[in-house]
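Engineer: What would the 3D arrangement of this be:
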Amino acid sequence: MTNAIKVAEYLRTKSVYGKMQLQKLLYYSQAWSLAWTGSALFTDEIEAWKDGPVVRQVWAAGQHDDFVVPSDGEMLSAHDKAIIDAVYAFYGNQGGAVLSTRTHRETPWLEARADTPAGGRSTNPISQSTMRRYFSLASIGGEKVPIAPTMTTVAADEQFAAAKARQASRWRGALDALALR
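Structural biologist: Next up, the predicted model:
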C-alpha cells in the first residue's frame, strides 16, 4: 500500500484541473479501491471538509505546489495505476465543483459530517467501511459507475520455470512407465 501523495503525483500526470478536482479524484480512487478489492489504495485518512473529502497531507503539500514524494523505494503498482486510471476515465472530465457537489450527496461524506452544521468546518474522518459498503452497493445497484479494471497477476519468469520443473519431475516417472509399455 502506498500513500496519497504518490497517488496525487500520478493523477497530476493526467489532465487534472485544480486542487479540488485532485482531492475528489483521490477520494474516488480510494473508495473504488475499497469497493473493488476490499483494500485501501493508500494509507492516509480522508477528512470530511465542508467542500467535500480532503486528504490533509496532499492539501498541505499542494499549498506550495511542492509535492515531495518520500523516497521509500515504493512505487505505484500496475494494479494501483489500473484503479486510478479507471476512476480518472469516469470522473476526470468533471471539474472540482461538480465532483464536490456529487460527494455532498453520498453517504460516506454525509455520515462523517452528521453532527457538523451545514457549511461548518470539520476534520472528521470518512469511514473506509462506509466507503466500501456504499460504493460496493452502487456497483451492483444499476447506477452508472466506473468500470472495474481487470486485475491479473503474471508469474515472474523464475516462478514459471520453477513450476515447470516441479511438474516435469512429478510426471517424469509416469511418462517413462507409459513409454515402456
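
Engineer: okay, CA-based contacts and neighbour counts for the rest of this
Structural biologist: Noted.

Engineer: buried stuff in the top helix by length along the chain?
Structural biologist: Longest helix in the chain by number of residues, with DSSP state H as the criterion: helix 157-180. By neighbour count on 16 or more other Cα atoms under 10 Å, the buried set for helix 157-180 is empty.

Engineer: would you say residue 44 is within a helix?
Structural biologist: No. Applying DSSP: H, G, I helix; E, B strand; the rest coil, one finds residue 44 to be coil, outside a helix.

Engineer: Contacts made by the longest helix of the chain with the rest, please.
Structural biologist: Applying Cα atoms under 8 Å, 6 or more residues apart in numbering, helix 157-180 has no contact partners.

Engineer: Check stretch 83-103 too.
Structural biologist: Residues from elsewhere that reach stretch 83-103 (Cα under 8 Å, 6+ apart): 7, 11, 15-22, 24-25, 28-29, 32-33, 51-53, 109, 145-149.

Engineer: Out of those, which sit inside strands?
Structural biologist: Cross-referencing the contacts of stretch 83-103 against strands under DSSP state E gives 52, 53.

Engineer: Please give the structure of this sequence too, so both can be compared:
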Amino acid sequence: MASTFDVAKYITEQTGEVSAMKLQKLMFYAQAWNLVWEEAPLLDEDFQAWANGPVLPSLYQKHRGMFKVDATLFSMANSASLSQEERGNIDRVLAFYGDKTAQWLSNLTHQEDPWKNARGDTPVGEASTAVISQGAMHEYYSSL
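Structural biologist: Sure thing, here's the model as predicted:
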C-alpha cells in the first residue's frame, strides 16, 4: 500500500503544477477506482467529507495555505515505490479526470453517495471530519 505522499508526488509528476483542491480530488478518485479494480486500497489513510469534497487531512496539512502545488512539495516521498499496477491505475484515473477543473471535480464528488452519505445532515458549507469509508467508496464506484 502506497503512502499518501508517494501517490501525491506521482500525480504531480504526471500533471505538473496543479491546484491543491484538484490534487485532493484526483487522490480521492485514485483511491476509489483502485478499490474497485484491485479490491484493495491504494492509500493508507481515509478521506474525510469536508465542505468542498473529500480531503486527506495529512495532505491538507502539507499544502495548507497554498493554492498550487507541484512534485517539489513532496521531495521526501518516493513515487518509485508505487507498483507498476498502482501507477497504471493512477494513470487511468488521470486520463479520465485529469483534464477536469478542481471545481468540476468537487461538484462531482458532491453528487456522489460516498461524500453525501458521510456528511449526513451536516449543513452545506459547514466543517465535518466524518470519514468516507472505503466500503462505501467500493460499493458506490463498483456500481457505476
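
Engineer: returning to what we had before: now which of the contacts of stretch 83-103 of the first structure would you call buried?
Structural biologist: 7, 11, 16, 19-22, 24-25, 28-29, 32-33, 51-53, 109, 145-146, 148.

Engineer: which residues of the second structure fall in helices?
Structural biologist: Assigned by DSSP H, the helices in the second structure fall at 4-15, 20-38, 57-63, 84-97, 102-111, 113-119, 134-142.

Engineer: Quick one: the ones you listed as CSV, columns for distance to residue 69 of the second structure too.
Structural biologist: Output for the helices of the second structure, formatted as CSV (distance: least, Cα to Cα, whole Å):
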stretch, distance to residue 69 of the second structure
helix 4-15, 8
helix 20-38, 6
helix 57-63, 7
helix 84-97, 16
helix 102-111, 13
helix 113-119, 24
helix 134-142, 26
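
Engineer: Next, find the distance separating residue 36 of the second structure from residue 128 of the second structure.
Structural biologist: Using Cα to Cα, to the nearest Å, residue 36 of the second structure is found at 26 Å from residue 128 of the second structure.

Engineer: Could you report the neighbour count for the aligned partner of residue 91 of the first structure in the second structure?
Structural biologist: In the second structure, the residue matched to residue 91 of the first structure (TM-score structural alignment) is residue 97. For residue 97 of the second structure, the count of nearby residues is 18 (other Cα atoms under 10 Å).

Engineer: repeat for the one 3 residues further on
Structural biologist: Applying the criterion other Cα under 10 Å, we find 12 residues in the vicinity of residue 100 of the second structure.

Engineer: now the counterpart of residue 136 of the first structure in the second structure, nearest residue through space, not along the chain?
Structural biologist: Alignment note (TM-score structural alignment): residue 136 of the first structure maps to residue 142 of the second structure. Leaving aside its sequence neighbours, residue 142 of the second structure sits nearest to residue 36 (Cα to Cα, 6 or more residues apart in numbering; 5.6 Å).

Engineer: does residue 36 of the first structure really touch residue 137, like I thought?
Structural biologist: No. In this structure, residue 36 of the first structure is not within contact of residue 137 by Cα atoms under 8 Å, at 10.9 Å.

Engineer: who has more neighbours, the two?
Structural biologist: Counted by other Cα under 10 Å, residue 36 of the first structure and residue 137 do not tie: residue 36 has more neighbours, with 18 against 13.

Engineer: could you measure that one against residue 114 of the first structure, distance?
Structural biologist: On the measure of Cα to Cα, residue 36 of the first structure and residue 114 of the first structure end up 26 Å apart.

Engineer: Residue 59 of the first structure now?
Structural biologist: Plainly put, residue 59 of the first structure is 23 Å away from residue 114 of the first structure if you go by Cα to Cα.
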